[in-house]
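Peer 1: from the sequence below, what's the structure:
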Amino acid sequence: MADAIDLANVNFDTTSFPALKNDLYLRTARGEETERAPVWCMRQAGRYLPEFRAIRVENKFFKVCRTPALATEVTLQPLRRYATLLDAAIIFCDILVIPQAMGLEVQLVPGKGPHFPEPLRTPDDLARLVDLKPGFSVDAELDYLYKALTNTRHALDGQVPLLGFVGAPWTLMAYMIEGGGSKTLALAKTWLFAHRSAAHELLARVADVAAQFLIGQVRSGAQALQVFESWAGELGPQDFTEFSLPYLALIAARVKAVFPDVPMTVFARGAHYALEQLATDTLYDVISLDWTIDPRAARRRVDTALASRTNGVPRSVVLQGNLDPTVLLGDEHVIRERTAEMCQAFGSSRHIANLGHGMMPSHDPERLRVFLEAVHQSSADLRQQK
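Peer 2: Predicted structure coming up:
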């Protein structure tokens, strides 16, 4: 892998990617027995890294997302720092590029986070979205990420697989209506209960764009995909079943119809009640868990649901996660101990090690190194004991 990215030297050739040297993540995601659990971290390229903060001194956040060479550089930063400890790279981007592509302005406000100056507040505002207008093209609007993926595949030189991702429809809908973060999501939930038809229209339109976007990501070089339903836990079971699950399932089905062998992960944060539905009613290969659920219980529930299903061919589902990110604020002994406990709880197979959510700006990069080393050691020990 290159030591640095020449910002004027980008490679958009999708015809001859380097051979993959470490396929541990892909083999595990497909349910194969492996020598240890692969490990990567959500937000592994981000604000906790001083090299990322150096990039941001002269470049606004969305400029980094929209500039292929910069996105490649940031994606590779953790791979350089942690060398062989990471088993996957995830392209640097943001889930809110879909609302941007659909015609909404999104700003990143220091100290506040994402901000939509003109959010969707009533069903009439759907007319402002451009996805149904003549000439709209998902690929044209988001081509910058496709170029970043292709360039990054070449720059990785086969070191590890490259992951693409999108935000899920309910999460994106909530941002588009709330105009940013919210403690209650009251505005977005008003649509669910007062404008139900419009809510489903918006969710379906976002799902369509997301599915097309993921297909384009694979064509551009992504080797696996993750769908982030970050606000799943803000819905009760009944509302998740109506307003989230069908669209998560639709996205997976659309992508799998084109690329059946590309592993897909769903992260429905906080939706513990939906494990069985995610396992049996969707085509995701991997279910990512947050830190508030016991991996043993999750494995039992998923396996039981899969064993009892009668509406399709039985399949295996891999689990990903789920160390509490704040554990990385502790000392090295605590990190190693809690990581070993996590690996033991997931067992000796069908586990991709990760955090229960993403890296935090306050994390010490060296604490992540401790976590990665502990996963390597603990998961390998489990395999040997098997």
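
Peer 1: from here on, contacts and neighbour counts on C-alpha atoms
Peer 2: OK.

Peer 1: which residue ranges of the chain form strands?
Peer 2: Counting by DSSP state E, the chain has strands at residues 89-90, 107-109, 113-115, 162-167, 224-229, 264-268, 286-288, 318-323, 351-355.

Peer 1: please generate a structure for the following sequence too, so the two can be compared:
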Amino acid sequence: MPHEYPSLNDFPPLKNDLLLRAARGEKTERAPVWIMRQAGRYLPEYREVSKSHEFFEICRTPDLATEITLQPIRRYTGLLDASIIFSDILVIPQAMGMEVLMNPGPSFPDPLNTPADVEKLHKVVDVEERLGYVYKAITQTRMALAGEVPLIGFCGAPWTLFLYMIEGGGSKTFQKVKTWIFKYPEESKALLLRIANVCVDFLVGQVKAGAQLLQVFDSNAGELSPHDFDHFSRPTLVHISTNVRKRLAAEKLPSVPLTLFAKGANYALASLAESAGYDTLGLDWLVDPAEARRLVKGKVALQGNMDPGVLYGGRDAIEGTVKRICAGFGVDGGSQGWIANLGHGIRPFVDPEDTMWFLQCVHKYSAQGSNA
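Peer 2: I've put the predicted structure just below:
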């Protein structure tokens, strides 16, 4: 049954727009902060729900996805400046006709071994029919947030999704996907573009459903050399930003900020800032904040980039690192185009109280007039 999209006037007014302003490069009184994977396995309340519900069952059940999305907002009330819908990047391969299991990591029982296997994919993907449950969860969550913070929608980048679809899960050698791109480069590019077109449809639908910012996760960008990134990932990332913006304008939908997180591709920061078409670039922890600022030359906002492992190190380590990163981004006296975050998703077994301390430290050291 098609999702009934709400009128934008149906949503409660937004009370905290720090994230949206920072994502567009505006100066804010402090840095907005959120955490990749903030809704999930490090929280005891999430683990309680997951005892009786399988991972993709939660994703496909709007009531459960809404509950999980709201858990960190409730726990850290007043400290988080964004929510991100609870879902997974691998819903796109599922929509394209592939089976994906989570046990505990992602597993594809029938991966794409050769280009001939592409025939197993759906030739036409009705994203609304296959992923309408994500749209329902977004609409429900946006209503339930009551304007407290903006809601982020997302998708995986084509290269990262392509990698999973071929490797059949995580990999240490990337033998199968490297075989594809070097042995079958044109077939690889054709499949990457097919994935990109599904991403565009999915992201536009998320805005129609109520998402207020979109993030594209190229979590495996760092597995490509600069040359191969330019040939196999960058074109699809530009395709997504260009066509999402065109579609939003044509359908008279809000022009939401777009964020790209190309993990491990710090060599591409300057060129991505120049021409990829995103408002914000996410950073992993392997680049110095001041160097990232220098590379992008103020053309985009930045997001990141504390090593998630610091959250295992206790309060002194967290505070010292936040203070150093805030100084590196030059935010003393207010923030200009910086969204505080980790350099990748929060890890299991982090103490939620230490997560709270991280958020409190960002508030303290990025606040206008702070000389702490």
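
Peer 1: and the TM-score between these chains?
Peer 2: Here the superposed chains carry a TM-score of 0.94, computed using TM-score structural alignment, normalised by the length of structure 2; 359 aligned residues with a C-alpha RMSD of 1.4 Å.

Peer 1: hang on, the earlier thing: mind checking which of the strands of structure 1 is nearest L192 of structure 1?
Peer 2: Among those, strand 224-229 comes nearest to L192 of structure 1, with 16.5 Å by C-alpha to C-alpha.

Peer 1: Provide the aligned range in structure 2 for the closest one.
Peer 2: Mapped onto structure 2 using TM-score structural alignment, strand 224-229 of structure 1 covers residues 213-218.

Peer 1: residues in contact with the matching stretch?
Peer 2: Contacts to stretch 213-218 of structure 2, defined as C-alpha atoms under 8 Å, 6 or more residues apart in numbering, come from residues 20, 89, 150-160, 203, 207, 256-263.

Peer 1: now for V97 of structure 1: what does it line up with in structure 2?
Peer 2: Alignment note (TM-score structural alignment): V97 of structure 1 maps to V91 of structure 2.

Peer 1: structure 1: which residue goes with F55 of structure 2?
Peer 2: Aligned counterpart of F55 of structure 2 in structure 1: F61 (TM-score structural alignment).

Peer 1: what does N305 of structure 2 give?
Peer 2: By TM-score structural alignment, N305 of structure 2 lines up with N322.

Peer 1: how many other residues sit next to that match?
Peer 2: N322 of structure 1: 25 surrounding residues under other C-alpha atoms under 10 Å.

Peer 1: contact partners for the residue nearest to it when sequence neighbours are not counted?
Peer 2: Spatially, and ignoring its direct neighbours in sequence, N322 of structure 1 is nearest to G356 (3.8 Å; C-alpha to C-alpha, 6 or more residues apart in numbering). Listed by C-alpha under 8 Å, 6+ apart, the contact set of G356 of structure 1 reads S288, L289, D290, W291, G321, N322, L323, D324, P325.

Peer 1: can you pull the buried residues of stretch 96-106 of structure 2?
Peer 2: M96, M98, E99, V100, L101 (16 or more other C-alpha atoms under 10 Å).

Peer 1: quick one: end-to-end length of that stretch, please.
Peer 2: End-to-end distance for stretch 96-106 of structure 2, by C-alpha to C-alpha, to the nearest Å: 16 Å.

Peer 1: contact partners of it?
Peer 2: For stretch 96-106 of structure 2, the surrounding residues in contact (C-alpha under 8 Å, 6+ apart) are 55-56, 90, 93-94, 107-111, 120-122, 125, 168-170.

Peer 1: again, 7 Å this time
Peer 2: Outside of stretch 96-106 of structure 2, the residues within contact range by C-alpha atoms under 7 Å, 6 or more residues apart in numbering are F55, Q94, S107, F108, P109, L121, H122, V125, G169.

Peer 1: kindly report the same for stretch 12-31 of structure 2.
Peer 2: By C-alpha under 7 Å, 6+ apart, the residues outside stretch 12-31 of structure 2 that reach it are 32, 81-82, 143, 146-150, 257, 279-280, 300-301, 334-340, 363, 366-368.

Peer 1: and for stretch 71-87 of structure 1?
Peer 2: 5, 24-25, 38-40, 44-45, 52, 64-65, 89-92, 148, 151-152, 160, 369, 372-373.
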